[in-house]
Structures are given as structure tokens and as C-alpha cells.
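1. Predicted model and sequence follow; I will ask about them next.
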Amino acid sequence: MTTGQSRQPRVGLFVTCLVDLMRPSVGFAAVRLLEAAGCTVEVPATQTCCGQPAYNGGNEASAKELALQTIAAFKGFDYIVAPSGSCAAMLKRHYPKLMEGDEEAFARANAFAERVHELLAFLVDVRGLDAVPGTFSGRVVYHDGCSGLRELGVSRQPRALLSLLEGVEVVDTEHQQSCCGFGGLFSVKYPDISNAIATKKTTDFAAARPQLVLSGELGCLMHLAGTLSRQGSPLACRHVAEVLADEMSAPPIAHGMP
């Protein structure tokens, strides 16, 4: 990998609530991949939720308070990287919108947003990572999370990284870029619709006959894993960073999480 830099960039890892509380192995995998890309990685202890649940629920005052706290927690880093398209999109796309009408805060949010990247896009587009620590070999399907795909354009990058693993075959499915039905609060408000959408996705997975379902979005993976489990499917789900980083000690999400 050619970085063209005389020093290692200082990266602040935005861990995300789900990774912190439900799947720490994704955080460890992200650190390993960032270090493989020549970065110095730190995890600010003062970070909390990005504010997305409050924002999606219409509580902009609470979301703005959390946004300002996050911006302060990541002061001084060259980059802010998140292993989640939805959280990265909140930080990058929606923080500036939250601060409209407050000139000073709006300027801070824009400066912050310029340094924010989704993990997989950062590794490919910014760092040009051309080798990964992982050793997995097998047939996989990759689910594109809606926020990463539609708000940040993340789709090519995870597949480019998976192609670095000798023996991995990424199989496309019929509804490749369709929503999984999770959508955060959507799955709580409209469970029947959410489950119907997830079932369409898992039917696609069954037809593809993969060994693993991968994604860069832990919320999607939890939703899909729950659906597969209720269907009695042995198919397991993992965050793609775990596979790329050879961070496979945690059980698959289908067997290790609700």
C-alpha cells in the first residue's frame, strides 16, 4: 500500500452503540484493519450515541446535544471512522443539518463531517488497502445496508476488500440492494412489514446457498440473523470486518446474539 504520507494518520474510531453493547469483536476487527492500513487508532472514552435514534424519532434537541458532544470528543483527529454506514451517515450527512441556524455550530459540524468516513470506504478509497489479515475461504452473500449504500455510496468497497481473500466467492442475490426491513425504529413501529421484508431477503439467501451472510451494518445483521433463527436456518451472519480482520473468535451472530 502506498500512502504518500510521512506519518501515520491519527484515526478516532467511532465504535457505535451496537458494537459497544452487542458485538465488541467488530470494534477489535476495525482497529486491526485500520492498523493494517497504516493508521494510529484511538477510541475516545467520551463518545456516546451518535444521536440517530433521537433524530429519527423527531427529538432534534437531544440529537443536537449528542452531536455536539461527539464533535467535541473527536477533536484533533485526522479522520473519524465508523464500522457502520448508518452511524457514519448520521455523522457526515445529518450533523450539519442539525446545526442549521447556528452559524458557529454549523461550521464545526461541517469541518467534522469532512473527516468522517465509513470503515470499508475509508480502507479502500482513502488508504488504498491492498492486503487484509483474514484467511476465510468460502461462498458468501453481502447485504448492502441502506444508509451506507444510498447516503454514502458504499457498495464497491466491501467487495473489493473481500476479493483480497483467496477462495472467497461473493454471490449476488435477486434483491441485492433491497432493504432488509430493519430501519431502526421502523422495525419497532411496523413489525409485520419489517418481518415480511426480511423474509424476502432470507429467501434470496437460501437460493444462493452461501456459508455466511456478511454486511457492514450490525443492525441489519441482527435483524436478518433473528429472522434466519426463527426459520430454523443454520446460515450464520457476520460483520464483514470480522472476516477481513480474521477476528472470528466470537460466535456467528445467528448463534451468539438474539
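-> Noted; the coordinates are in hand. Because the structure is a prediction, the values reported are computed rather than measured.
2. from here on, contacts and neighbour counts on C-alpha atoms
-> Will do.
3. Return the distance of the most centrally placed residue in the chain relative to G167.
-> If you average the C-alpha coordinates of the chain and look for the closest C-alpha using CA atoms, centre = their mean, you land on S84, 1.9 Å from that point. From S84 across to G167, the span is 26 Å (CA to CA, to the nearest Å).
4. before we move on, back to that, who touches the residue nearest to the centre of the chain in this structure?
-> 16, 118-119, 148, 216-218 (CA atoms under 8 Å, 6 or more residues apart in numbering).
5. A further structure is provided below for comparison with the first:
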Amino acid sequence: MKVSLFVTCLADNLYPEVVESVARILTDYGCEVDFPEAQSCCGQPAFNSGYQDEAREVSRQLIRAFEHSDYVVSPSGSCAGMVHHFYPYLFRDEPEWAAKAEALVGKMYEFSQFLVGVLGVTDVGASFPHKVTYHPSCHGMRLLGVKDEPMQLLSAVADIEYQDLPSRDDCCGFGGTFAIKMADMSEAMVCEKAANVCKSGAEVLVGTDMGCMMNIGGRLNKEGKPVRVMHLAQLLEEGRAKR
């Protein structure tokens, strides 16, 4: 099975180790993984700011980059959600590009979604003897529909002590450009989220979206809270190495 990695801007620039974990896990399950170097931003920042023409140009480049891929897997539900929900809208008046956008939608998956839904893997054979809580990202959960897959993978990890996150479905306040345009409101939201992470008693916070990880992790670090923040792929890979 040939899988192309869509690394996203935040992963490429700030969290390359997350993509490495994704690649190693997929390779271990028999996937032939590649990285199309022509890939670009998904266009979400421009689109969310109202610059639809600019978002379309960036989107065309991403479509071109993965045009010949069998499957496309991303560590970010937010970026995958942008492709699934807004690419058809962006190209609604351009039949040729609309067809290409729909083709990409049909093969674009978030990491846990692909692992569980396509590869049929719910237990990677990991052990992680720590107190862990999980934050579901808004775009991954609400736009892409990634709800059960991360918990299926976490629940199969041996020795894990899962801690419920109070108000887990609440937004962390990042929201891309929202955090810039509505900085005061964004800060209030991430403060509340960080407080709930601490209330959970978890030693480790797991997420599936680098924007949320960066935002919540930054707040926890600013407050001096000793909570480790990890992507789901990192926890699974680290847990497999311990067994």
C-alpha cells in the first residue's frame, strides 16, 4: 500500500518528530511511505482570513502534489478537514479542479483515521505506564469526524492510566487566525483548557493536531505545569519501543 505523507506547515516547521513517528508506524504495518516535496500549505490560514483567491492558488499546488498518490495521510485533523470540507467549495465553479479536489478528498486521511479505518489496526502493541488524558481537536472531531479512533488506539495501550479530561470537547482557543484576531478570548479559552488538563491529574496530554498541542503546551509551560504534551503517534511509537 503506497501512502504519501501530508506533513502540514506546523509539523514541518515545529514538529518534524511527529511526522517521523507517523512514517515509522505506517512503515511497520507494510505501507510504502513517500513524501512529495511539491506539497504546500493547505490554504486554511488564507481561507479563514477571507482570502479565497489566494487559498485557491495554494490549494491547487497541494492537489498537484498528491495527484498520483494512492493514499494521503496527515498527522493533523485540521488540515485534512480543510481539504475534505472546503476544497469542494473553493472549486465549485471550476469543474476540472472540482473533480481533482474530490479525488484528493477521497484519499485524504488523518493518521488515526487511516490506522483504524483503512489498515484495521486498533492495537499497536504498545505499553505506556503513565496517567494520560486526551484533547480532541475541533476540526478533527467536528469537520473530519475523527471521534472514536484515537480512543480506540489509546484504550488498547497496556498499563496506561486514562484520565477523563473535564469539558474535553471544548475548544482550546487556538483556531489558527482566531488566536490572533481574538487574542484575549483565545487566551481565556486556553487558560480554561490548561486548568482542566491539570484537574484531570494527567502526566501526559495527547492530541492529534499540532495547533492544539502548541497552544495548550505553550500555556502549560508558561504556567510551569509539569505535563508532557505528545501527539498520538509519538505515544504509540514510544510505547511500542518499551515492550
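-> Looks like it came in fine. Quantities reported herein were computed from a predicted structural model and do not represent experimental measurements.
6. related to what we said a few turns ago, neighbour-wise, which one of the contacts of S84 of structure 1 leads?
-> Within the contacts of S84 of structure 1, neighbour counts (other CA atoms under 10 Å) peak at G216, which reaches 29 neighbours.
7. residue in structure 1 matching F35 of structure 2?
-> In structure 1, the residue paired with F35 of structure 2 is V43, using TM-score structural alignment.
8. Strands of structure 2, start to end?
-> Assigned by DSSP state E, structure 2 shows strands spanning 2-5, 32-34, 71-74, 108-110, 131-134, 161-162, 204-207, 228-231.
9. which one is G138 of structure 1 nearest to, not counting chain neighbours?
-> Spatially, and ignoring its direct neighbours in sequence, G138 of structure 1 is nearest to V168 (4.8 Å; CA to CA, 6 or more residues apart in numbering).
10. Identify each buried residue in stretch 180-191 of structure 1, please.
-> Of the residues in stretch 180-191 of structure 1, those buried under the neighbour-count criterion (16 or more other CA atoms under 10 Å) are 180-183, 187.
11. now, which of those sits nearest G226 of structure 1?
-> For those, the minimum distance to G226 of structure 1 (CA to CA) is 10.9 Å, reached by F182.
12. residue in structure 2 matching that closest one?
-> In structure 2, F182 of structure 1 lines up with F174, judged by TM-score structural alignment.
13. ditto for P83 of structure 1
-> With TM-score structural alignment as the criterion, P83 of structure 1 matches P75.
14. Same check on A113 of structure 1?
-> With TM-score structural alignment as the criterion, A113 of structure 1 pairs with V105.
15. Let me know how buried its match is, in neighbour terms.
-> Should you count by other CA under 10 Å, V105 of structure 2 turns out to have 21 residues around it.
16. Not counting its neighbours along the chain, what's nearest it?
-> Nearest residue to V105 of structure 2 in three dimensions, chain neighbours excluded: H84, at 5.1 Å (CA to CA, 6+ apart).
17. what residues are up against that neighbour?
-> Under the criterion of CA under 8 Å, 6+ apart, the neighbours of H84 of structure 2 are 105, 108, 144.
18. chain center to the longest helix seen in structure 2, what's the gap?
-> The helix spanning the most residues in structure 2, taking DSSP state H as the definition, is helix 183-200. Centre-to-centre, helix 183-200 of structure 2 and its host chain are 20 Å apart (CA atoms, centre = their mean, to the nearest Å).
19. so what secondary structure elements neighbour it?
-> Where contact means 3 or more CA pairs under 8 Å, 6 or more residues apart in numbering; DSSP states H and E, helix 183-200 of structure 2 is packed against helix 178-181, helix 210-222.
20. what about the longest one, how far off from structure 1?
-> Once the two structures are superposed, the average separation between helix 210-222 of structure 2 and the matching residues of structure 1 is 0.9 Å (mean CA distance after the TM-score superposition for structure 1).
21. who's in contact with that helix?
-> By CA under 8 Å, 6+ apart, the surrounding residues in contact with helix 210-222 of structure 2 are 10-11, 15, 75-76, 137, 172-176, 190-191, 193-194, 207, 226-231.
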